[in-house]
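In: need coordinates for the following:
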Amino acid sequence: MTEVVLDAVNKVYPDGFHAVRDVSLRVPDGELFVLLGPSGCGKSTLLRMVAGLEEITSGDLWLGGKYANHLQPRERDVAMVFQNGALYPHRDVRGNISFPLEIAKDDSPASHERIVELSRALGIEETLDRSPSTLSGGQRQRVAMGRALIREPGIFLMDEPLSNLDAGLRTELRMEIGALVHTLGVTTLYVTHDQTEALTLADRLAIMRRGVLQDVGTPQQVYDDPATMFVAAFLSAPPINLFKTGLWADQEEGIILGLGNQRLVLPWTDPRSPSLVSHHGKYITVGVRADALRPAADGLIAGRVRALEFHGSEWLAYAEAGLPHVDAEAPYENEPAWTSPEQRPGAGQGVLRRLLRTAGILADEPAPQPVQHDGHHRRSDVVFRLESRAGVSAGQAIRLAVDTDRMLFFGDDGRRIDPVRR
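Out: You can find the predicted model right below:
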């Protein structure tokens, strides 16, 4: 059994840069685990620490149940494929794939047969006698994978192996990588910044930001139920709508969300209400994906269509609705000032207001005024999907219904307010 366990792992460089912060992960035997995040988030550094190419500053690494902090790379039973393939130009394809076997002095007939079988699985059997210079980018990456896999490592590490390929080759090779890894059953850590790659390949994935682990789960879990605002925004194409809103708990109506000059009400029967009520009188961020909005005559959000984009199988529409957008990367500082009780997005709190104050949940401050657009370079558009543009044109007034069950709620620390379901 070759599982990978990282326990509170840190990487601090001599100049003081903290590249990886207290990361704890467990990758079971045979799992294809993807490390996802933007450039500079620490995912490649984490992979290199597993490989033994970077020293762990603090924390523990276990490989196959064996403490591995002190082990040299050759002692870790890992194989790694880099972004550029890095083939030996003076060797043909067969010579590149067989190189690890030559180092191990394995010249058995079985090993030669394994080269042919692996090249067949990778779709490069006909290139075995060719020079790397005559191969396409996709073929070179397949050869690099074959060289890494030929000695049957316990752990397979891949550092953005498809980033230098064009879109068509990425799609083709991505499918082959997933099928090959699962066929071989080798524990695999795969680094990428491409969300499509991560969602289509991974058994599970971890999302990182600035060296900090943000979320871990299956692709479906982290997409549908993200733990942080950053994860919700990063795993979103088109970009998720993020609105800053004031929240007020009303005894009669429920949870009232002030969206610009508009308001949306969640009834007390909504299972998220107990979590949201603790943010009574505060600002929160609401996330709504484009496919959770649809035009409807009785829709809760009113606006005007600014632009339409054709994307082949669908249209994207952009509507100006006066809603204050939030940048998922922006620090949560300098919150807007509080306003008078008369301007709150709800009135007549009565018994509930007194109970909340008695329980220490509600302070005496009035509810926040819905935030107005502050002239940031990003337009305050609401993005929504259309199967057809029939009946929708730029400049027309529109109302949008919201699938409230799919709304996401984030606090001022960027983390989910309602419990994340895993």
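In: C-alpha from now on. contacts and neighbour counts both.
Out: Noted.
In: so which elements touch the helix ranked longest in the chain?
Out: Longest helix in the chain, counting residues (DSSP state H): helix 167-184. Packing partners of helix 167-184 (3 or more Cα pairs under 8 Å, 6 or more residues apart in numbering; DSSP states H and E): strand 32-36, helix 195-201.
In: of all those, which one is nearest residue 43?
Out: strand 32-36 (5.9 Å; Cα to Cα).
In: doesn't residue 257 make contact with residue 243?
Out: No - using Cα atoms under 8 Å as the test, residue 243 is too far from residue 257 to be in contact (10.4 Å).
In: related to what we said a few turns ago, which positions in the longest helix of the chain come out as buried?
Out: 169-170, 173-174, 176-177, 181 (16 or more other Cα atoms under 10 Å).
In: is it correct that residue 114 falls within a helix?
Out: Yes - according to DSSP: H, G, I helix; E, B strand; the rest coil, residue 114 belongs to a helix.
In: ranking the helices and strands packed on helix 167-184 by burial, who's on top?
Out: When those are scored by mean count of other Cα atoms under 10 Å, the highest mean neighbour count falls to strand 32-36 (a mean of 26).
In: got the contact list for that one?
Out: 27, 43, 178, 181-182, 187-195, 198, 201-208 (Cα atoms under 8 Å, 6 or more residues apart in numbering).
In: can I get the helices and strands packed on helix 167-184 in TSV with distance to residue 66?
Out: Converted to TSV, those look like this (distance: least, Cα to Cα, whole Å):
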stretch	distance to residue 66
strand 32-36	20
helix 195-201	27
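In: right, and the ones you listed - which one's nearest residue 48?
Out: Comparing these under Cα to Cα, the one sitting nearest is strand 32-36, at 12.2 Å.
In: let's see this one next, to set against the first:
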Amino acid sequence: MPLPLYLLAVAVFAMGTSEFMLAGLVPDIATSLDVSVGAAGLLTSAFAVGMIVGAPLMAALARRWPVRASLLGFVLVFAVVHVVGALATSFLILLVTRVIAALANAGFLAVALSTAATLVAPDQKGRALAVLLSGTTVATIAGVPGGALLGTLLSWRSTFWVIALLCLPAALGVVRGVPARVGRTLPGIAAISSLRNEIAQLAMPGLLLVMLLGALVNAATFATFTFLAPIVTDTAGLGELWVPVVLVLFGTGSFVGVTLAGRLSDKRPALVIAVGSPLLLLGWIALGVLATQPAALLLLAFTQGMLSFALGATLIARVLYEAAGAPTMGGSYATAALNIGAAGGPTVAAATLGAHAGDLGPVRVSGLLVAVALLIALPLLRVIAPRPGGAVR
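Out: Okay, here's the model as predicted:
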């Protein structure tokens, strides 16, 4: 894989750490800013909503800009709003900073995904996506648990300062490692591909189908991931310092899952979908039953991270394949699919926290969402992952 892909993954690591770190900070933020845990959890949804809106908007604005300038600008804006977030004294200000950060993140990821597709062979989009998403999975392994630990030992504000600092080497990596024009440059593509034609690709049933499935699986992932901290401390009865441990296990599993997806999603996507979907559903059911057992919780945190990201990354790779007719906007469609799920999952899960299900309500939501995805995907497997000749891969 080309070196610029790995440098882009460094920036994705910083942004992924910010996006996911609230999973370990929700209780602290709620106490500090005098809001409920459910309200604090909605900061994740606010970020995801900004990503949904920002992905197509920023991609449309940046489609004629130089690639390096676009990526650098998004990283610097991301750093500045985290400084403001670290100084925030009200929940509303923090919420606004999360939305702006999401817009910058969305623009960066949309451009990065579209750029990645121009750096590799047409049949290696899944591998390119896996390299970029490795930044996200490393964030769940090291960045997110580290943020949770830092928040426990110091305060949640310290994690925002660290994210701002992480953006500096990410910006340097963009400047030093990403040429102003890479591969088939986005401005060059934009000249021969009208925005109207690229948006019209959204009318394609195959593209809409894989976007829907990707959103459902990601919603299931974030429904539980956002509220893992109370499950660890209240349901399993473990101490607060166990929260980073569980997050590390989930992140390690996600890295393994993305690595597997990178090897299989280009050649054997149907295998990942047909096998991974039922196993993921069984895992959420098992977690709902066994979360009170610490050993089971630790094991399932790893397996659910692995299965969620293997399946999710494969479906998002299918979005890039189906959006081949939208070379500058395809990355934004993949980003939007990911974050529709990231917004919807925690929102629905938050509504279950005060219900009879208690802390395990999010786990039940995850299981239901994967069940819906499974019912849609398996009968339409030949549509989702066809061979060039028409057979299932």
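In: drop the TM-score for these two in here.
Out: The TM-score (TM-score structural alignment, normalised by the length of structure 2) is 0.22; 142 aligned residues with a Cα RMSD of 6.8 Å.
In: ok, back up a step: which of the buried residues of helix 167-184 of structure 1 sit farthest apart?
Out: 169 and 181 (17.8 Å).
In: can you show me the helices along the stretch 151-300 of structure 2?
Out: Taking DSSP state H, counting those that start in this stretch as the criterion, the stretch 151-300 of structure 2 carries its helices at 156-177, 186-192, 195-200, 205-225, 228-230, 242-264, 269-290, 294-322.
In: quick one: buried residues of the fifth one?
Out: Residues 228-230 are the ones in helix 228-230 of structure 2 that count as buried (16+ other Cα under 10 Å).
In: ok, now the first one?
Out: Neighbour-count burial for helix 156-177 of structure 2, counted by 16+ other Cα under 10 Å, picks out 156-157, 159-168, 170-171, 173-175, 177.
In: before we move on, back to that, format the helices of the stretch 151-300 of structure 2 as a markdown table; extra columns: distance to residue 333 of structure 2.
Out: Converted to a markdown table, the helices of the stretch 151-300 of structure 2 look like this (distance: least, Cα to Cα, whole Å):
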| stretch | distance to residue 333 of structure 2 |
| --- | --- |
| helix 156-177 | 23 |
| helix 186-192 | 16 |
| helix 195-200 | 10 |
| helix 205-225 | 8 |
| helix 228-230 | 28 |
| helix 242-264 | 19 |
| helix 269-290 | 19 |
| helix 294-322 | 7 |
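In: any idea which of those helices gets closest to residue 50 of structure 2?
Out: helix 205-225 (15.2 Å).
In: quick one: the closest one to helix 242-264, angle?
Out: 160 degrees (axes from the mean of the first three to the mean of the last three Cα atoms, to 10 degrees).
In: what residues does stretch 46-61 of structure 2 touch?
Out: 19, 95, 98-107, 109-111, 195, 328-329, 332-333, 335-337, 339-340, 342-343.
In: helices of the stretch 201-350 of structure 1, start to end?
Out: 219-224, 229-234, 273-276, 350-358.
In: what helices or strands is the last one leaning on?
Out: Judged by 3+ Cα pairs under 8 Å, 6+ apart, the packing partners of helix 350-358 of structure 1 are strand 241-250.
In: which helices and strands does the strand it packs on pack with?
Out: strand 254-259, strand 283-288, helix 350-358.
In: how about a cut-off of 6 Å?
Out: strand 254-259, strand 283-288 (3 or more Cα pairs under 6 Å, 6 or more residues apart in numbering; DSSP states H and E).
In: wait, which of these is closest to residue 80 of structure 1?
Out: Among those, strand 283-288 sits nearest to residue 80 of structure 1 (Cα to Cα), with 37.8 Å.
In: give me every residue that touches the one residue sitting closest to the centre of structure 2.
Out: Nearest to the geometric centre of structure 2 sits residue 338, at 5.8 Å (Cα atoms, centre = their mean). The neighbourhood of residue 338 of structure 2, defined by Cα atoms under 6 Å, 6 or more residues apart in numbering, consists of residue 215.
In: ok, now with 10 Å
Out: Contact analysis of residue 338 of structure 2 by Cα atoms under 10 Å, 6 or more residues apart in numbering lists 48, 51-52, 211-219, 312-313, 315-316, 332.
In: again, but for residue 286 of structure 2
Out: 280, 296-297, 300, 363, 367.
In: reformat those as CSV; add neighbour count and distance to residue 39 of structure 2.
Out: Shown next, in CSV, are those (neighbours: other Cα atoms under 10 Å; distance: Cα to Cα, whole Å):
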residue, neighbour count, distance to residue 39 of structure 2
280, 26, 28
296, 15, 29
297, 21, 25
300, 22, 27
363, 29, 18
367, 25, 23
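In: which one among those residues gets closest to residue 249 of structure 2?
Out: Looking across the contacts of residue 286 of structure 2 and measuring by Cα to Cα, the closest to residue 249 of structure 2 is residue 300, at 8.8 Å.
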